[in-house]
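# coords please:
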Amino acid sequence: MGDGVRPARKPMKDAQEEAGLPPGVWMGRGLPALGLTAGQTVTERQAELLFGEGRHRDADRIKRECLDDGADPETARLATVLGQPVEEIEQRGQVPLLALDFVFRPQARLVVLLALGDDHTRRVIERAHERAIAVTLGWLEEEVAEVRWASGRKRTKAPALVVAKFRHFDNRHGFPLLHDHCLILNRVQRPDGTWGALDTVRRYQHVVAAGTLYTLTMTTEVCEELGLATVPREVTPGPAR
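Reported below is the predicted structural model:
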């Protein structure tokens, strides 16, 4: 929590406030399928269910309604699961992958400008940072994200991700470092409405391109708004070994 360890039994909301951090917010086109909307606060229970158990964010209510309708406990539990149950994955000796953490951070010189600039400068950089994240996540949805099934033999585009975004303002040493952790749920809806896992290999293959798009989008907007300019950096050979 805030790049530190949250004490046991301390509620997430209290820990965020003590660390001086804003609450996480939901992003992504896949939110409506879970009854969420963009900008809503990420609650601790939602995070536990989605990122800890691979279940619907409203699993408690769904399970209770199933039990009230006469379903047995196991059937009621399975009704809340998104995709393959975590228990089945663990029974095969595998570790369930329920989320991917994409971290978006400005270039170092923009971090310094943010830390030393006036209020207007800080607002420009933070707005550009937020828009660059939105642009990059939109590109991942449109061009990269694919859902797989049949043990990976089949796949199709999945332009609707579920993302929990958490903002931090410094690094582990206490130095200024604006950055956002975007937890991308490793569960997306297939065209038939069922849930499956993302093709994570494809995501990692495009991680450099995603970072480049974020940096280009943010830098361009900051330069236009503040009247700055960029210069090409000449890459020189390193020392001979």
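
# going forward, measure contacts between C-alpha atoms and count neighbours the same way
Fine.

# Straight-line length of stretch 170-183, end to end?
Using C-alpha to C-alpha, to the nearest Å, the end-to-end distance of stretch 170-183 comes to 18 Å.

# Count the neighbours of Thr215 for me.
With neighbours defined by other C-alpha atoms under 10 Å, the count for Thr215 comes to 20.

# and for comparison, fold this next one:
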Amino acid sequence: MKISTKLNSPFLKEVGDIAHFTGRFFREISKPKQEWEEFINQCFWVGYKTLTLVGITAFIMGLVLTIQSRPTLVEFGAESLLPSMVSVSLVREISPVITALICAGKIGSGMGAELGSMRVTEQIDAMEVSGTNPFKYLVVTRVMAATIMVPILSSVGNAIALYGGYLGVNIRGQVSWHLYWFQAFNALSFGDFIPSLVKTFFFGFAIGIIGCYKGYNSQKGTEGVGRSATTAVIVASLLVFVIDLIAVQITDLLGLT
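Modelled structure (predicted):
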């Protein structure tokens, strides 16, 4: 009696392909003559063009969190702790993750659709024939831009969300500008800021790698372009949660919580 042990998993193949794609990225970025002009251009599109969406979302997030938290704190007679609770919740977890998910939806899908369109219209093949390195020009610049701009967007989102929290505190109460910010920052430490900032670099890298991978390897015409954009958002969003879980565990082990 023979038992077949053949392993043919599309999931494992996909993981291997992404790992190979990531390895190629590090090989290309280590080579000289980076495409700095295209990198700056991608920073503009990734950062500036996403700032408005991140800002609006962060403002509403801070406002809603404050309004929703007030009744519970009032019930326990701890309304004065509202600025501290809001600042810790936003800076540690909510603002970085929500910002990363917004970027996964906008940036990841945009990269997947753009590179997918270039692949199916054979523009990438034309670049290879002309002697240009399409991977360095298209992929490296976009991944670098996402890795750098997502932490910046998250930091700006933190500030805007905290301002939204200030308005939320004063909807049914009266807390002065100086008192609110004193309580908000007094509850925070470097152990809150540093892990929150560091993990956003990994969020940005994951979003850039997945978006570029899906688009760069797109197939089957226009249908493949749509599939690349959709799967880029799904996989990047899942990776954001996985990275966040790992970051929380590491932070806890290091005693930074």
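
# now what about the TM-score between them?
Remark: TM-score between the superposed chains equals 0.33 [TM-score structural alignment, normalised by the length of the first structure]; 130 aligned residues with a C-alpha RMSD of 5.7 Å.

# Next up, the contacts around Val64 of the second structure.
Gly165, Gly168 (C-alpha atoms under 8 Å, 6 or more residues apart in numbering).

# Kindly recompute the last result at 10 Å.
Ala58, Ala161, Gly164, Gly165, Gly168 (C-alpha atoms under 10 Å, 6 or more residues apart in numbering).

# Quick one: name whatever helix or strand follows the lengthiest strand in the first structure.
Criterion DSSP state E: the longest strand present in the first structure is strand 176-185. Where DSSP states H and E defines the elements, the next helix or strand beyond strand 176-185 of the first structure is strand 188-189.

# Check whether the residue nearest to Leu115 of the second structure when sequence neighbours are not counted sits in a helix, strand or coil.
Spatial nearest neighbour of Leu115 of the second structure, excluding adjacent residues (C-alpha to C-alpha, 6 or more residues apart in numbering): Gly215 at 4.5 Å. The three-state assignment at Gly215 of the second structure reads helix, by DSSP: H, G, I helix; E, B strand; the rest coil.

# wait, isn't Gly215 of the second structure in contact with Gly221?
No. Using C-alpha atoms under 10 Å, Gly215 of the second structure makes no contact with Gly221, being 11.7 Å away.

# neighbour-wise, which of these two wins?
Gly215 (32 against 13).

# which strands and helices sit next to the longest strand of the first structure?
strand 25-27, strand 99-104, helix 108-116, helix 119-139, strand 163-170, strand 195-198 (3 or more C-alpha pairs under 10 Å, 6 or more residues apart in numbering; DSSP states H and E).

# Of all those, which one comes closest to Leu185 of the first structure?
strand 99-104 (4.5 Å; C-alpha to C-alpha).

# Now do the buried residues in that closest one.
Residues of strand 99-104 of the first structure classed as buried by neighbour count (16 or more other C-alpha atoms under 10 Å): Ala99, Leu100, Phe102, Phe104.

# tell me the contacts of the third one?
Contacts for Phe102 of the first structure were tallied using C-alpha under 10 Å, 6+ apart; they are Leu137, Val163, Lys165, Asp180, His181, Cys182, Leu183, Ile184, Val207, Ala210, Gly211.

# That one and Asp14 of the first structure, how far apart?
For Phe102 of the first structure, the distance to Asp14 of the first structure - C-alpha to C-alpha - is 24 Å.

# and if you look at the last one?
Distance of Phe104 of the first structure to Asp14 of the first structure, computed by C-alpha to C-alpha: 25 Å.

# name the element Arg45 of the first structure belongs to?
Per DSSP H and E: helix 44-47 holds Arg45 of the first structure.

# What residues sit buried inside that helix?
Gln46, Ala47.

# Can you name every helix or strand that the helix or strand just after it contacts?
Sequence order places helix 53 as the next helix or strand after helix 44-47 of the first structure, per DSSP H and E. If you count contacts as 3+ C-alpha pairs under 10 Å, 6+ apart, helix 53 of the first structure packs onto no helix or strand.

# helices or strands up against the helix or strand following helix 53 of the first structure?
Toward the C-terminus, helix 53 of the first structure is succeeded by helix 59-68 as the next helix or strand (DSSP H and E). Contact partners of helix 59-68 of the first structure among helices and strands, from 3+ C-alpha pairs under 10 Å, 6+ apart: helix 44-47, helix 73-78.

# which stretch among these comes nearest Ile133 of the first structure?
Using C-alpha to C-alpha, the nearest of those to Ile133 of the first structure is helix 44-47, at 20.6 Å.

# Can you tell me which helices and strands the closest one packs against?
helix 12-18, helix 59-68.

# Including mean neighbour count and distance to Met27 of the first structure, could the ones you listed go into CSV?
Converted to CSV, these look like this (neighbours: other C-alpha atoms under 10 Å; distance: least, C-alpha to C-alpha, whole Å):
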stretch, mean neighbour count, distance to Met27 of the first structure
helix 12-18, 14, 19
helix 59-68, 16, 20
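
# And the helices in the stretch 1-150 of the second structure, which stretches?
10-29, 36-43, 49-75, 82-89, 95-103, 109-120, 123-129, 134, 141-172 (DSSP state H, counting those that start in this stretch).

# The fifth one: how far from the chain's middle?
Translated: helix 95-103 of the second structure. 5 Å (C-alpha atoms, centre = their mean, to the nearest Å).

# Then the second one?
Using C-alpha atoms, centre = their mean, we find the averaged C-alpha position of helix 36-43 of the second structure to lie 19 Å away from the chain's own average C-alpha position.

# what does the third one give?
Put simply, helix 49-75 of the second structure sits 18 Å off its chain's centre (C-alpha atoms, centre = their mean).

# How many residues are close by the closest residue to Cys182 of the first structure other than its chain neighbours?
What sits nearest to Cys182 of the first structure in space, not counting adjacent residues and going by C-alpha to C-alpha, 6+ apart, is Lys165, at 4.4 Å. By the criterion of other C-alpha under 10 Å, Lys165 of the first structure has 23 neighbours.
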